[in-house]
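S.K.: task: produce atomic coordinates for the following.
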Amino acid sequence: MNNKTKIEKDFDTVKTFREIKDKISQEIKGMNFEQFNAYLEGKKLQAQKK
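M.R.: Reported below is the predicted structural model:
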């Protein structure tokens, strides 16, 4: 007998991180190494400003 009930969550961590990962994958698709490094540097500067 299976008595498990599904609990509705306000925040789904796995779903959120998959969305973030997919967004980043689309942003960096087709970049070469130098472009990717520039992308990372730009993100690093944005994070420091916050």
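
S.K.: every contact and neighbour count from this point should use C-alpha atoms.
M.R.: Will do.

S.K.: now do the contacts for residue 35.
M.R.: Residues near residue 35 by C-alpha atoms under 8 Å, 6 or more residues apart in numbering: none.

S.K.: helix or strand for it, which one?
M.R.: helix 33-49 (DSSP states H and E).

S.K.: same check, this time on residue 27
M.R.: Counting by DSSP H and E, residue 27 is found in helix 13-28.

S.K.: hey, what's the angle from that helix to helix 33-49? Just curious.
M.R.: The directions of helix 13-28 and helix 33-49 differ by 130 degrees, with axes from the mean of the first three to the mean of the last three C-alpha atoms, to 10 degrees as the criterion.

S.K.: Proceed likewise with the subsequent sequence, for comparison:
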Amino acid sequence: MKTVKTKKKFDAVKMMRDIRDKIDKDIEGMTFEEEKEYFRKGAEKYKKEEKSGG
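M.R.: Got it, this is the predicted structure:
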């Protein structure tokens, strides 16, 4: 039996890998405290965007 491949409009696995790769690059060489601040700021930004509806 042949597997049928469909064209995806959105590839969640690729998106997650891209996000992970960007974060890895961003935090490379940071201390643990700097990493905590990086993620704290990211969470803060997300919360503000969520409240504003965007």
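
S.K.: now what about the TM-score between them?
M.R.: After superposition, the two chains reach a TM-score (TM-score structural alignment, normalised by the length of the first structure) of 0.86; 49 aligned residues with a C-alpha RMSD of 1.0 Å.

S.K.: for residue 38 of the second structure, the count of nearby residues, please.
M.R.: 15 (other C-alpha atoms under 10 Å).

S.K.: would you mind measuring from the nearest residue in space to it that is not next to it in sequence to residue 4 of the second structure?
M.R.: Nearest residue to residue 38 of the second structure in three dimensions, chain neighbours excluded: residue 27, at 7.8 Å (C-alpha to C-alpha, 6 or more residues apart in numbering). To residue 4 of the second structure, residue 27 of the second structure is 39 Å away according to C-alpha to C-alpha, to the nearest Å.

S.K.: which residue of those two possesses the greater neighbour count?
M.R.: Ranked by neighbour count (other C-alpha under 10 Å), residue 27 of the second structure and residue 4 place residue 27 first, with 15 against 5.

S.K.: OK, contacts around the residue minimising distance to the centre of the first structure?
M.R.: Nearest residue to the geometric centre of the first structure (C-alpha atoms, centre = their mean): residue 20, 2.1 Å. By C-alpha under 8 Å, 6+ apart, no residues touch residue 20 of the first structure.
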